[in-house]
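Trainee: got a predicted structure here, sequence first:
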Amino acid sequence: MDTAAYKKLKTSRGFTYNYYRVSFFQAQGYGLVVPDMLGYGGTDKPSDPMAYVASGHTSDIIDILDAEKVEKSILIGHDWGSRVVSRLANAHPDRFIGYTFIAVGYVAPPVAPHDPDAIAAVFKKSIGREGFGYWEFFVEEDAASLVEKYPESFFNLFFPNPPSLWIEHLAPTGASRKWVEADRRSALPEFFTEQEKDERIKTLLQGGFTGPFNWYKVVTQSLDYVDCQGIPEDRKSTTKPVLYIGCSQDYACVPALMRVALGTFAKGSLTVEEFDAGHWVILSHAEQVNRALSDWIKGLDA
């Protein structure tokens, strides 16, 4: 990425964000504003989970869009980015033309404090096994230091080859800790070279894992539940166009479960694309994802 496109902005909350102006869709008349999210890359990495509540993220993103003088835009989120897209849709629907969710669908505002047993029960009823068991490890006090001790093992687990590795070693409670503590390894996925892997690990270690794991803690500590209490009911759905890109080999964020929440949110046009891919479809199937996005965006102009 052209470093000349890098920008810095101190948001109204006092956090400095690193973001990029990207010209991928420029030939079609579109630009992209891509922030390093809080806890990652060149953006600040506060250690307090409270800094990661959804209302804070929405405020930060609006500050960036205002700084770039972007009045209307299309939101695109992957994984935790889908949570940010969801809250922006709830809080600032007038600022957006449509919404794209990749891997993770719409994340509804929580209606009760976090209950891991209830989440596990939903997964077991729907697909016969756990899905988010790794959350328990990520929020433990020693998780960041353990991952920083065995970064390559964690990297191999988080970017699995094959994707089905998650069924046994990520989704069940306790499995991800066992993997990392044993310093287990697996083959790199085809979309990473050894050099790219080393560069990503270096970047992650420079920032540490406290920030990234705070995205989980803000949910498990029910900070997100409290933060979302003021969202009006009429803001919890939209008639604006929605695109969901699911991954048939994502064994944590299972498309069948993601579509349930999408059904409560998307009351207008809903486009669903599903690729034969793992969770990191934006890396493994970049061209196909870009084509799906491009076709969908063109349809908004029709």
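Mentor: Structure received.
Trainee: going by C-alpha atoms from here, please, whenever you check contacts or count neighbours.
Mentor: Will do.
Trainee: what's the first-to-last distance across stretch 64-71?
Mentor: End-to-end span of stretch 64-71 (CA to CA, to the nearest Å): 11 Å.
Trainee: got it, and stretch 106-125?
Mentor: For stretch 106-125, the end-to-end distance is 20 Å (CA to CA).
Trainee: how far off centre is stretch 274-287?
Mentor: Chain-centre distance of stretch 274-287: 14 Å, with CA atoms, centre = their mean, to the nearest Å.
Trainee: sorry, wrong one. I was asking about stretch 90-98.
Mentor: For stretch 90-98, the distance to the chain centre is 18 Å (CA atoms, centre = their mean).
Trainee: quick one: buried residues of it?
Mentor: 90-91, 93, 95, 97-98 (16 or more other CA atoms under 10 Å).
Trainee: nearest to Tyr52 among those?
Mentor: Ranked by distance to Tyr52 (CA to CA), these are led by Ala91 at 16.0 Å.
Trainee: tell me the contacts of that closest one?
Mentor: Going by CA atoms under 8 Å, 6 or more residues apart in numbering, Ala91 touches 58, 231, 235.
Trainee: of those, buried ones?
Mentor: Using 16+ other CA under 10 Å, the buried members of the contacts of Ala91 are Thr58.
Trainee: redo the buried residues of stretch 90-98 as JSON lines? Include secondary structure and distance to Asp276.
Mentor: Putting the buried residues of stretch 90-98 into JSON lines (DSSP: H, G, I helix; E, B strand; the rest coil; distance: CA to CA, whole Å) gives the following:
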{"residue": "Asn90", "secondary structure": "helix", "distance to Asp276": "31"}
{"residue": "Ala91", "secondary structure": "helix", "distance to Asp276": "33"}
{"residue": "Pro93", "secondary structure": "helix", "distance to Asp276": "32"}
{"residue": "Arg95", "secondary structure": "helix", "distance to Asp276": "33"}
{"residue": "Ile97", "secondary structure": "strand", "distance to Asp276": "28"}
{"residue": "Gly98", "secondary structure": "strand", "distance to Asp276": "25"}
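Trainee: check it against this one:
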Amino acid sequence: MSALVNPDDYQLNDTQKHVRASCVAMFCVSVVFVALRCFVRTRLQSQFSVDDWLLLVGLAGYLVMTVMIVFSVNEGGFGRKTAEISIQTFYTGAMYLVLAQVVYTIAMMITKLSIALLQLRIIGQTSVIMRRLTLVSIAVNVIIGTYEFFALLFQCTPPKKYWTPTMTTGHCADRNGVAIGVYVYSAVNLALDWYYALALAPMVWKLQMRTMVKISTVFVLGMGVFASIANIIRFKSLIGYAAQTDVLYIFIPIAIWTWAEMCLGLAAASIATFRPLVRLLPWAQSRNASSDPNSRSLFTTWKSWRSPNRRRDPMELSDMGITNVTVQEGTIYASNGRGGQAGSNDGFNGDAESQKYILKEQEVEVRSERWKEPRLNTNRAIDTTATMESFAKKTITTTRSLTYTYYDNEKPTDASTPTFFLLHGFPDNAHLFQKVVPHLASLPNRIIIPDQLGYGGTSKPTDPALFNSKAMVADYVELLSAEHVAKIVVVGHDWGSFSAQRVWLWAPQLVVGVALLNVAYIAPAGPFDLAAANAFFEQATGFPRYAYWELFTADDGARVCDEHLDSFWAALHGDRENWMRDLFCVRGAMREFLLADGTVELREYAKPGNGWREAWFESVRSGGGLASSLCWYKALAWNHHHEVEKELPKERVPITVPTFFLGCERDDVCLPVLIEQNKADGLVGPDLTAKLIDSAHWCTMEKPDEVGKALYEWLSSKF
């Protein structure tokens, strides 16, 4: 530096202009990435979590860094050799430079903390080892970041002495010691980058997806590797820096790669959320379009059809380019909508093309249409006398020493007329169908409705192994045999849909038709992995779709639910937009709501005085609580079904009899879109009828007339 150089003569050279432009440009790129993430999280996924806020704080730190470096270039000679600038200019440049370094340590620490918290949200409570490793990484990140912050800020005491070396008071630490600290800091950051980039790869690889989808998912999650490349190159520039005296000039490559590291880090933290943006691209929209509006796929666009201007829900799988998902051969199988098995397609595919492919190539007769008033005989009268109270209440004890209660209208039928066998789900009982029965009673068919295992008047064991599908279907077969029933149309809602599917799998000789309400076909699978399933849906849709299972399968799950039954009823039947999504599909939300004795406005049918609530409370309390009924979740999560179903021959899996599916537009857990994958995979035969109604999950309570009419139309036309 020279005292003879006039500060007023200071002008930028080309190198300085390039450095300044590069740093500003990289910051602007980061702003774009973070802004897009904020758009996705707030507008497309309707949530903004702690990790999102932390990323904004990291971006703010990056802004401060950029302002500092711009001042250091404009006013402080950064990028020039010391001999070319005045003492005063050097002091200014060195001050801004050291402050930029100090802010960098905080900005980088917070950015990595944001990435770690996102990873924790994906992992949830289901992978203890990964969760602990991530918590350790957070501790390491905070410790090393805090250490480096103070090490750089107080490398001279007072700090001003660093940029004012002519001060006679104070002292500075040995530069070699400071440099070693920087080396250690950079090495630890490099290790953290690689951990955050690759830690989820084993979990993703367990998912039953096409190899290219796995690779692309790992690539997106592993974008942090690119930030580590900048760190590696900068690390090379740091070697020998401590011995240099021309700091404002020698620091140029270090600054460039530091800004690149921050830019890539913020971009990597943002890009993992970008897949929902695919559907907003013009070419994606054009591929989703159909020249014939009546040929549009029902279930992939079920929310937007109801209200074209409505913000789409993040639970729509097409936001990730994944229009079809099913549990199959492992944990989760996902595809982009063209149908077929893994490896069939590599690109994003729209919904209309998906349906066109299914219709043309597989010759599936698709009658999936938005609900319209059925074209029924207008003279058909609902049999209001055919209530559940008019049914005979019966019991049977099976060879497993389990007692089943069931309701039978005892209508005389001939051998050619199938019996309707109705199966309820969680947490209900046979009376779930009480307002649907009058719509079916005018048909010549007998109706039998059991309380399923764990509910109502049926036995309530608490060993999940007793709920394996093979054994339960054997119970049904005994019941039907005792009633001399040889042919059935099996109808199921929720877990009852799962049961109906298992009746087909284990007793196909009885089944002439299958009707599934809400839950599409869950084909026999490999071992179920709750952690992997939730991790996949967290990444794919923004929400872990089975988050509530963590409570339902927990050791204290039944106790928590039983001790807060009022709140549990509210949790099931809350009347608030996205209520089911926000409570069922957010980790810990269900438990937190129950423990807080939460309340919410109820749907009309669920309010006191309308009958449903009072009857349900009486049934649950008199039956000893929910411990037994929660075994339905444990039996699947703990692979009791898998242990028996792995013996099933593959040729038995597809449903080849007439099949009916009723999807509910406001069901944020049991997505109607999944029936499309069933069709694509050939799991349902060509005689499939699918309908959609505007209802939440408990459609037989909320819209019993629409459910009854839809079932009547299908049953009367087929049987």
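Mentor: Here it is on my side, so go on. Just so it is clear, the structure is predicted and the values come from calculations on it, not from any experiment.
Trainee: residues touching the residue in the first structure that Ala637 of the second structure lines up against, list them.
Mentor: Taking TM-score structural alignment, the alignment pairs Ala637 of the second structure with Thr220 from the first structure. Thr220 of the first structure is in contact with 114-115, 139, counting by CA under 8 Å, 6+ apart.
Trainee: with distance to Thr173 of the first structure, neighbour count and secondary structure as extra columns, can I get those residues in CSV?
Mentor: Listed next are the contacts of Thr220 of the first structure as CSV, based on distance: CA to CA, whole Å; neighbours: other CA atoms under 10 Å; DSSP: H, G, I helix; E, B strand; the rest coil:
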residue, distance to Thr173 of the first structure, neighbour count, secondary structure
His114, 16, 17, coil
Asp115, 14, 12, coil
Val139, 12, 20, coil
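Trainee: ok, these in the second structure: which stay?
Mentor: Counting by both residues aligned by TM-score structural alignment, their matches' CA atoms under 8 Å, those that remain in contact in the second structure are 114-115, 139.
Trainee: wait, which of these is closest to Gly42 of the first structure?
Mentor: Val139 (22.8 Å).
Trainee: and that closest one, what's its match in the second structure?
Mentor: Val139 of the first structure maps onto Thr553 in the second structure, by TM-score structural alignment.
Trainee: how about the nearest residue to its match, chain neighbours excluded?
Mentor: Spatially, and ignoring its direct neighbours in sequence, Thr553 of the second structure is nearest to Lys634 (5.5 Å; CA to CA, 6 or more residues apart in numbering).
Trainee: could you look up the SS state of Arg400 of the second structure?
Mentor: With DSSP: H, G, I helix; E, B strand; the rest coil as the basis, Arg400 of the second structure sits in coil.
Trainee: tally up the residues packed near the aligned partner of it in the first structure, please.
Mentor: Using TM-score structural alignment as the criterion, Arg400 of the second structure maps onto Arg13 of the first structure. Neighbour count of Arg13 of the first structure, defined by other CA atoms under 10 Å: 12.
Trainee: repeat that for Ile119 of the first structure.
Mentor: 14.
Trainee: quick one: contacts for the closest residue to it other than its chain neighbours?
Mentor: Distance criterion CA to CA, 6+ apart; nearest residue to Ile119 of the first structure, sequence neighbours excluded, is Phe132 at 7.9 Å. Contacts for Phe132 of the first structure (CA under 8 Å, 6+ apart) come out as 119-120, 170-173, 252.
Trainee: filter these down to the buried ones, PyMOL style.
Mentor: Selecting only the buried entries of those in PyMOL, with 16+ other CA under 10 Å as the criterion:
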select buried, resi 120+170+171+172+173+252
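Trainee: which residues in the first structure does stretch 357-373 of the second structure align to?
Mentor: Mapped onto the first structure using TM-score structural alignment, stretch 357-373 of the second structure covers no residues at all.
Trainee: Ser164 of the first structure and Asp2 of the first structure, how far apart?
Mentor: Applying CA to CA to Ser164 of the first structure and Asp2 of the first structure gives a distance of 35 Å.
Trainee: and these two? Which one has more around it.
Mentor: Using other CA under 10 Å as the criterion, Ser164 of the first structure and Asp2 rank with Ser164 on top: 15 against 8.
Trainee: hang on, the more buried one packs against Ala252?
Mentor: No. Using CA atoms under 8 Å, Ser164 of the first structure is not in contact with Ala252, being 9.8 Å away.
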